[in-house]
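Trainee: next comes the sequence, and after it the predicted model I'd like to discuss.
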Amino acid sequence: MSASLLQRTLTLLATLLAASAVIFLALEVLPGNAAQMLMGADASPEALQALEQKLGLDRPALQRYGGWLAEMAHCRMGNSYVYGTPVSELVGERLTLTLPLTLLAMAITTVAALLAGIYAATRHNRLGDVGMMTLSQLGIAIPSFWFAILLILLFAVQLRWFAAGGFPGWDEGVWPGLKALILPALSLAVVQAAILARNTRSAILEVLHEDFVRTARAKGLDERAILWRHVLRNALVPVITVMGWQFASLLAGTIVVENVFYLPGIGRLIFQSIANRDLIVVRDCLMLLTALVILVNFLIDVLYVVIDPRMRGPAR
């Protein structure tokens, strides 16, 4: 177990290093100049050169990358070109929205998918199964931003149950904040719930054909007891792995959905920073989201080993 955990930890660190290199190189090839964006088209060459020196843009790319790695190793972020404040403050403010939005979307995804997957699996090849899988196929085909627009038209414009966008802040209370996140969370969850429902159904059907299930039936156990006590525990192993991947998709999806609903989260901050050529903010935010995704998948990988002893390798 300890050797397996060490191997996964080393893989985690190597993945983080590779991700940082990709993010840095991707932003290096973007056209434009941050100093030019800040000072405008009429700035003199001397002023531009002075600002580039102040921002450290005149240093070689490899030196800037090494400095960035050193800052991350000490859990520090740089200062925004545009806002003039530490990136950590900007990120901290917006994480209070993005993380609750992602967790709410993940909760909706999990509950809806498990219920739909169990319902379909227990009615295999019947009308309920066919209907549920048809709905899930439609859910997979719907883009999140398009579904978000439909939700706004229905629940905000027509029914007026929710606001079309914006966020009142947690200072106004928990319920007003959660109410503002319900439609964005639903638009994020629809695709992931459809995918997870199909995976849950497949996992349950596979376990239902195992020998221990036939043994439990031969002993006279009730079908409901077999499903909840024996089948689900074994079927959830691959399902949990898929949920780890989906958390990554939900984090990435916030970039689009937050802009549709005009939410001041990490996704909107990245979008605005790209427009302003504020590459320090873009770089640090992308690295933070990437690290969160990698860390979640690492935890899911460890949990997978805990749940399934066969993944621990041969005993020594």
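Mentor: It's in. None of these values were measured; they are calculated from a predicted model. Numbers count the residues shown, from 1 in each chain.
Trainee: contacts and neighbour counts: CA atoms only from here.
Mentor: OK.
Trainee: ok, and the closest non-adjacent residue to the most centrally placed residue in the chain?
Mentor: Central residue of the chain (Cα atoms, centre = their mean): Leu251, 2.4 Å from the mean position. Among residues not flanking Leu251 along the chain, Thr102 sits closest, at 6.2 Å (Cα to Cα, 6 or more residues apart in numbering).
Trainee: ok, the one you found touching Ser249?
Mentor: No - here Thr102 does not reach Ser249: they are 9.7 Å apart, not a contact under Cα atoms under 8 Å.
Trainee: so between the two, which is more surrounded?
Mentor: Thr102 (24 against 17; other Cα atoms under 10 Å).
Trainee: where's the residue nearest to Leu251 relative to Arg229, distance?
Mentor: The gap separating Thr102 from Arg229 is 30 Å, by Cα to Cα, to the nearest Å.
Trainee: before we go on, here's another structure to hold up against the first:
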Amino acid sequence: MASYVLKRFTGMIVVLFVVATIVFVIVRIAPGDPAAVMLGPDATPADIAALRDRLGLNQPLLVQFGVYLGQILTGNLGDSIFLNMPVLTALGQRAEPTFFLTLFSILIATVIALPIGILSAYHRGSLFDQASTTLAMFAASVPSFWLALILIQVFAVRLGWFPVAGYGGPDTTLFERLHHLVLPAVTLGVVSSALILRFTRASMLDVLDDDYIRTARSKGMAETPVILKHAFKNALIPILTVIGITAALLISGAIVTETVFGLPGVGNLVVSAVMRRDYPVIQGALLVVAALYVLINFAIDMLYLVIDPRVRF
């Protein structure tokens, strides 16, 4: 088991190093002077020179890369040009909406996908199976911004059940803020449920015809324990994998939904940084999202040890 954990941890460190290197290279090979691009066409040569000195762009590339890695290891992702604050602080201030949006979205997607996927596999070939597969394909093909606009029109404008946009003011309670996240979470949850549903159905179909399932039934075991205790447990590893990938994708892919609903999350911050050419924020956001992606996958790998003891060997 120690060897398995060590291999996964080493792989995580390697991936993070590669991502950090790619981010560093992209900023340096972009057309034009990064400092001039950040400051815009109205910047004076003195302003550009001052920013280049502030960002360390006058130093050799290897020195810049070494300083860059050292800053990352100490948690220093640089300072935002336009926000006048550390990038990590700016990301922290926007983390709450994105965190709760991702959490609720993956919960909604899981609650929708797992029961339907299990029942669809159990009743393979039936009308229910065909209908659920068709709905999954439809949900996967629906653009999230289109579904978001439909939900806003029906449940926010016409019925008035939920806010149209925003996340509440500084004095808003947590419950009211979560109320603002219902429609965005449903939007992402419905779209994300399609992939989880299809993987659940496929994984269940792979195990339902195995010998141990027939043996459990031949011993007179009830269908519910056979399906949930034996079949679903053995089909859970690929399902957990796709749930982890979906959660990681939601963190980085909620930009459109946050923009449509006016949520002050990380996605909205990245959009603003791109429009302003605030490279330190873009660079820091990429690193943080990549780190979260890798950490989620590492946590899923550790869950394998709990679900299937064979992984330990």
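Mentor: Received the coordinates, thanks. Note that the structure is predicted; figures quoted are calculated from it, not measured.
Trainee: coming back round to it: the residue nearest to the centre of structure 1 reaches Leu288, doesn't it?
Mentor: No - between Leu251 of structure 1 and Leu288 there is no contact under Cα under 8 Å: 10.8 Å.
Trainee: how about the contacts made by the residue nearest to Leu251 of structure 1?
Mentor: For Thr102 of structure 1, the contacting residues are 185, 247, 250-251, 254, by Cα atoms under 8 Å, 6 or more residues apart in numbering.
Trainee: among the residues you listed, which two are most distant?
Mentor: Ala185 and Phe247 (12.4 Å; Cα to Cα).
Trainee: neighbour count winner among the two?
Mentor: When neighbours are counted by other Cα under 10 Å, Ala185 comes out ahead of the other of Ala185 of structure 1 and Phe247, with 26 against 21.
Trainee: the more buried one -> structure 2?
Mentor: Matched to structure 2 by TM-score structural alignment, Ala185 of structure 1 sits across from Ala185.
Trainee: just after the helix or strand in which its match is found, pick out the following helix or strand.
Mentor: Using DSSP states H and E, Ala185 of structure 2 maps to helix 182-208. Following helix 182-208 of structure 2 in sequence order, the next helix or strand is helix 211-218 (DSSP H and E).
Trainee: got the angle for that following helix vs helix 182-208?
Mentor: When axes from the mean of the first three to the mean of the last three Cα atoms, to 10 degrees is applied, the directions of helix 211-218 of structure 2 and helix 182-208 differ by 90 degrees.
Trainee: whichever helix or strand comes after helix 211-218 of structure 2 vs structure 1, average distance?
Mentor: With elements assigned by DSSP H and E, the helix or strand that comes after helix 211-218 of structure 2 is helix 223-225. On superposition with structure 1, the mean distance recorded for helix 223-225 of structure 2 (mean Cα distance after the TM-score superposition for structure 1) is 1.6 Å.
Trainee: contacts for helix 223-225 of structure 2 next, please.
Mentor: Contacts for helix 223-225 of structure 2 (Cα under 8 Å, 6+ apart): Arg217.
Trainee: do the same with stretch 226-234 of structure 2
Mentor: By Cα under 8 Å, 6+ apart, the residues outside stretch 226-234 of structure 2 that reach it are 118, 204, 207-208, 213, 216-217, 307-308.
Trainee: give me the buried subset of the residues you listed.
Mentor: Buried members of the contacts of stretch 226-234 of structure 2, counted by 16 or more other Cα atoms under 10 Å: 118, 204, 207-208, 213.
Trainee: go ahead and confirm Ala163 of structure 1 touches Ala156.
Mentor: Yes - using Cα under 8 Å, Ala163 of structure 1 makes contact with Ala156 at a distance of 5.4 Å.
Trainee: and for the closest residue to Thr290 of structure 1 other than its chain neighbours, the neighbour number?
Mentor: Closest residue to Thr290 of structure 1 apart from its sequence neighbours, by Cα to Cα, 6+ apart: Ala19 at 7.4 Å. Residues near Ala19 of structure 1, counting by other Cα under 10 Å, number 17.
Trainee: give me the element Ala19 of structure 1 is part of.
Mentor: helix 2-28.
Trainee: what's that helix packed up against?
Mentor: For helix 2-28 of structure 1, the contact count by 3 or more Cα pairs under 8 Å, 6 or more residues apart in numbering; DSSP states H and E identifies helix 279-307 as packing neighbours.
Trainee: again, only using 10 Å
Mentor: Packing partners of helix 2-28 of structure 1 (3 or more Cα pairs under 10 Å, 6 or more residues apart in numbering; DSSP states H and E): helix 61-73, helix 279-307.
Trainee: Gly84 of structure 1 is nearest to which of those?
Mentor: So among those, helix 279-307 is nearest, using Cα to Cα, at 10.7 Å.
Trainee: what residues sit buried inside the closest one?
Mentor: Those would be 279-291, 293-298, 300-302, 304-305, for helix 279-307 of structure 1 by 16+ other Cα under 10 Å.
Trainee: now stretch 19-36 of structure 1
Mentor: 19-20, 23-24, 34-36.
Trainee: cool, stretch 251-263 of structure 2 as well?
Mentor: Buried residues in stretch 251-263 of structure 2 (16+ other Cα under 10 Å): 251-252, 254-261, 263.
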